[in-house]
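A.B. asks: sequence plus the predicted model coming up.
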Amino acid sequence: MVIINNIPVGKTGYGLLGFTWRPHQTPDEQAFAAMKKAIEKGALCWNSGEFYGTPDPTLGLQLLHRYFKKHPEDATKVVLSIKGSVDISTLKPLGSPADVRKSVENTLRILDGVKKVDIFQCARVDPKTPVEETVGALAECVKEGKIGGIGLSEVGAATIRRAHAVHPIAAVEVEYSLWATEIRTNGVAGVCAELGIPIVAYSPLGKGFLTGEIKSPDDLPKNDFRRHFSRFQPENFKVNIELVNKVGGLAKKKGCTPAQLAMEWVRYQSGRDGMPDLLPIPGATAAERVEENCQEVGLTEEEYMELEGIVGSTQVLGGRYFEAAESLLFA
């Protein structure tokens, strides 16, 4: 059980990114069914963003507004984490106190009281603004009752310490999966464990790559945002697919899906061997995928070590994003 801001949220969370960055918007009927299934399966930490949406950058928040307006009984069941403070046109971070407050107010305006913002975090660290000023502004919003707590996203170990010294940090959100293990060697996992801060592991399925359902770059829709990412480029894809094939082989032997095995690998490490509590937040647009991702298939120590062997011996080529975005990771 993972605790965020003194609230038990289970062992799996739910990322709403999948609803808002796909080529076509998911119909409410399908989206709502997936959200209901998440609650049913105990995936109670939901993660979205002020800037999520295609083509309207507020579609993520509008979806949440429509859901909780229709299902007000679910509002208190979910811990809602929202990322914001981003220039929509350039996706550059905006961390000044004025920008942070503006983002919080806009989020609250769109949600219109149907759901409390339990955690608010800037999507990236603004290199032009000291993190102490950014967190200080959010601390004022906590004091005023506008948000319940403060999170951080894609930050380095030193930044976590500086931010936590200003106000307790409820959670650190960072990519963590079988093909993104940097937090184990760059100090992020260590400092979070030391300070008692849980890590919300986004993209635990490698942006869908680790499910095994993407056999080639051509399987991605022409306007899919992943086509811009380094690891999905043809020259890298043909190398990276080896990791997927090895995980798929172990999953077949275990009698589960590759996605379930990848999720279990994250959950298995939660609170063990110097790691902080870990909460994977896969994205899904269909109830059956939510159910699959939340199904705990368990790992033996032998299976875990086999996966660790795969991670340690298999090459992963390319950065996690496109080049311009890489400089903002672990800032």
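C.D. replies: It's in.
A.B. asks: C-alpha only now, for contacts and for neighbours.
C.D. replies: Will do.
A.B. asks: tell me the contacts of the residue nearest the centre of the chain?
C.D. replies: Nearest to the centroid of the C-alpha atoms of the chain, with distances taken as CA atoms, centre = their mean, sits Tyr202, at 2.6 Å. Applying CA atoms under 8 Å, 6 or more residues apart in numbering to Tyr202 gives the contacts Gly15, Glu173, Val174, Glu175, Tyr176, Pro280, Ile281, Pro282.
A.B. asks: using JSON lines, lay out the residues you listed together with neighbour count, distance to Ala251 and secondary structure.
C.D. replies: As requested, the contacts of Tyr202 are exported to JSON lines (neighbours: other CA atoms under 10 Å; distance: CA to CA, whole Å; DSSP: H, G, I helix; E, B strand; the rest coil):
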{"residue": "Gly15", "neighbour count": "23", "distance to Ala251": "23", "secondary structure": "strand"}
{"residue": "Glu173", "neighbour count": "25", "distance to Ala251": "27", "secondary structure": "strand"}
{"residue": "Val174", "neighbour count": "24", "distance to Ala251": "25", "secondary structure": "strand"}
{"residue": "Glu175", "neighbour count": "24", "distance to Ala251": "22", "secondary structure": "strand"}
{"residue": "Tyr176", "neighbour count": "24", "distance to Ala251": "19", "secondary structure": "coil"}
{"residue": "Pro280", "neighbour count": "32", "distance to Ala251": "19", "secondary structure": "strand"}
{"residue": "Ile281", "neighbour count": "30", "distance to Ala251": "20", "secondary structure": "strand"}
{"residue": "Pro282", "neighbour count": "29", "distance to Ala251": "18", "secondary structure": "coil"}
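A.B. asks: in these, find the pair that's most separated.
C.D. replies: Gly15 and Tyr176 (13.6 Å; CA to CA).
A.B. asks: work out for me the element Asn236 sits within.
C.D. replies: Counting by DSSP states H and E, the element that carries Asn236 is helix 234-254.
A.B. asks: can you tell me how far the residue lying farthest from the centre of the chain sits from Arg124?
C.D. replies: Seen from the C-alpha centroid of the chain, the residue lying at the greatest distance (CA atoms, centre = their mean) is Lys253, 28.6 Å away. Per CA to CA, to the nearest Å, Lys253 is found 40 Å from Arg124.
A.B. asks: want to compare, so here's the second one:
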Amino acid sequence: MKTRKLGRQGLEVSIMGLGCMGMSDFYAGRDETESIATINLALDRGVTFLDTADMYGVGANENLVGRVVRDRREWVIVATKFGIVRGPNGDARGINGRPDYVRQACDASLRRTGLDIIDLYYQHRVDPDVPIEETVGAMGDLVAAGKVRYLGLSEAAPDTIRRAHAVHPITALQTEYSLWTRDPEDAILPTVRELGIGFVPYSPLGRGFLTGQIRTPDDLADDDTRRNHPRFQGEAFQRNLDLVREIGTMAADKGCTPAQLALAWVLAQGEDIVPIPGTKRRTYLEENLGAIDVKLDAADLARIDAVLPPGAASGMRYPTATMASVNR
């Protein structure tokens, strides 16, 4: 397994990580036995970077990841997040970046995972009511206390990233990035590269849309959260499906799957980028890892860019209310 460095503080991880969210929340078809087998296969294949959060399954996902990795703790990098608050039944209760909450959330994550230290600790969303300096200051205290190794932010705007990094070195920024979400190219990627911060794209497969496996909205279960996303609704769905068909054509010419082409494109955007495609099934894990061997030359990248330039996707990436919490 190839590796890449995130940030300038010494963190090195596999070139591709595994997003574990769907194993416990938001998507239908969850099977804990298969999820555990998927994580173990990822580790067997050399994936060293696992991504979870305290809000995924209201703590259940941290517990799941922790149970699997404890026997291989010496080389597995576990990233988790705090800040999106949910009640015991999963109800949304806002965003919290207060220093006292940062400390409480970290201790709770350590208990759920059963780990003695969190490798990479992200603020999941920026709290507009708490200065970022206060939140990151509390996160830095966790590093000093030996509870956290490296710090990260998620969906933070360039100015917020700069202010945070001035308080304590930020190792990684996690933000949505894929062939149909190229917004970070405008200001976020230049900012993190200037500061020496690694970039971790989540949803690099467009929440599964770029795989070509979703052909109608009816392919999504009734309780699948993607049904609420504008890109999966109405005319936007059909226009996005047309783009995916173009991806399928290019993938066939390269002798790979659409998912592998989409991931290979993300990997080709820079040596400081480590995508974390999420899956809860071994079959899709194997397919995703195959993208590492797909090589895209300048002509391939130009062809892809002609079909999916920035802004090509139809619809916002989140519902309106959720969009208010990103890039701030």
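C.D. replies: Received the coordinates, thanks. Remember, predicted model here, so these are calculated numbers, not experimental data.
A.B. asks: residue in structure 2 paired with the residue farthest from the centre of structure 1?
C.D. replies: When structure 2 is aligned by TM-score structural alignment, Lys253 of structure 1 is paired with Asp253.
A.B. asks: I'd like the distance between its match and Glu155 of structure 2.
C.D. replies: 34 Å.
A.B. asks: how about Pro204 of structure 2?
C.D. replies: Using CA to CA, Pro204 of structure 2 is found at 14 Å from Glu155 of structure 2.
A.B. asks: so which of these two has more stuff around it?
C.D. replies: Pro204 (28 against 21; other CA atoms under 10 Å).
A.B. asks: could you find the counterpart of Val142 of structure 1 in structure 2?
C.D. replies: That one, Val142 of structure 1, aligns with Val143 by TM-score structural alignment.
A.B. asks: what strand or helix carries its match?
C.D. replies: Val143 of structure 2 belongs to helix 132-144, assigned by DSSP H and E.
A.B. asks: counting by contacts, list what that helix packs against.
C.D. replies: For helix 132-144 of structure 2, the elements it packs on are helix 99-113, strand 148-154, helix 158-167, judged by 3 or more CA pairs under 8 Å, 6 or more residues apart in numbering; DSSP states H and E.
A.B. asks: and that helix, how far out from the chain's middle?
C.D. replies: Taking CA atoms, centre = their mean, to the nearest Å, one finds helix 132-144 of structure 2 lying 22 Å from the centre of the chain it belongs to.
A.B. asks: please apply the same query to stretch 164-180 of structure 2.
C.D. replies: The answer for stretch 164-180 of structure 2 is 11 Å, by CA atoms, centre = their mean.
A.B. asks: same deal with stretch 100-110 of structure 1?
C.D. replies: On CA atoms, centre = their mean, the centre of stretch 100-110 of structure 1 falls 20 Å from the chain's centre.
A.B. asks: just stretch 178-189 of structure 1 next, same as before
C.D. replies: 15 Å.
A.B. asks: counting neighbours, which bits of that stretch end up buried?
C.D. replies: Residues Leu178, Trp179, Ala180, Ile183, Val188, Ala189 are the ones in stretch 178-189 of structure 1 that count as buried (16 or more other CA atoms under 10 Å).
A.B. asks: between these, which sits nearest Leu91 of structure 1?
C.D. replies: Ala180 (22.1 Å).
A.B. asks: gap between the closest one and Ala284 of structure 1?
C.D. replies: Computed as CA to CA, the Ala180 of structure 1 to Ala284 of structure 1 distance reads 20 Å.
A.B. asks: ditto for Glu194 of structure 1
C.D. replies: For Glu194 of structure 1, the distance to Ala284 of structure 1 - CA to CA - is 32 Å.
A.B. asks: dump the buried residues of stretch 178-189 of structure 1 into a markdown table; add distance to Glu235 of structure 1 as well.
C.D. replies: Below are the buried residues of stretch 178-189 of structure 1 laid out as a markdown table (distance: CA to CA, whole Å):
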| residue | distance to Glu235 of structure 1 |
| --- | --- |
| Leu178 | 20 |
| Trp179 | 17 |
| Ala180 | 19 |
| Ile183 | 26 |
| Val188 | 30 |
| Ala189 | 31 |
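A.B. asks: helices - which of those residues land there?
C.D. replies: When DSSP state H defines the helices, the subset of those inside them is Val188, Ala189.
A.B. asks: mind listing what Glu173 of structure 1 touches?
C.D. replies: Gly151, Leu152, Ser153, Glu154, Ile199, Val200, Ala201, Tyr202.
A.B. asks: and the third one, how many neighbours?
C.D. replies: It stands for Ser153 of structure 1. 23.
A.B. asks: you'd agree it is up against Asp126?
C.D. replies: No. The pair Ser153 of structure 1 and Asp126 fails to qualify as a contact (CA atoms under 8 Å) at a distance of 11.2 Å.
A.B. asks: could you count how many residues lie near Arg72 of structure 2?
C.D. replies: 12.
A.B. asks: repeat for Pro234 of structure 1
C.D. replies: Neighbours of Pro234 of structure 1 using other CA under 10 Å come to 14.
A.B. asks: just give the number of residues close to the residue lying closest to it once chain neighbours are set aside.
C.D. replies: Of all residues not flanking Pro234 of structure 1 in the chain, Pro217 sits nearest, at 6.3 Å (CA to CA, 6 or more residues apart in numbering). By other CA under 10 Å, 17 other residues sit near Pro217 of structure 1.
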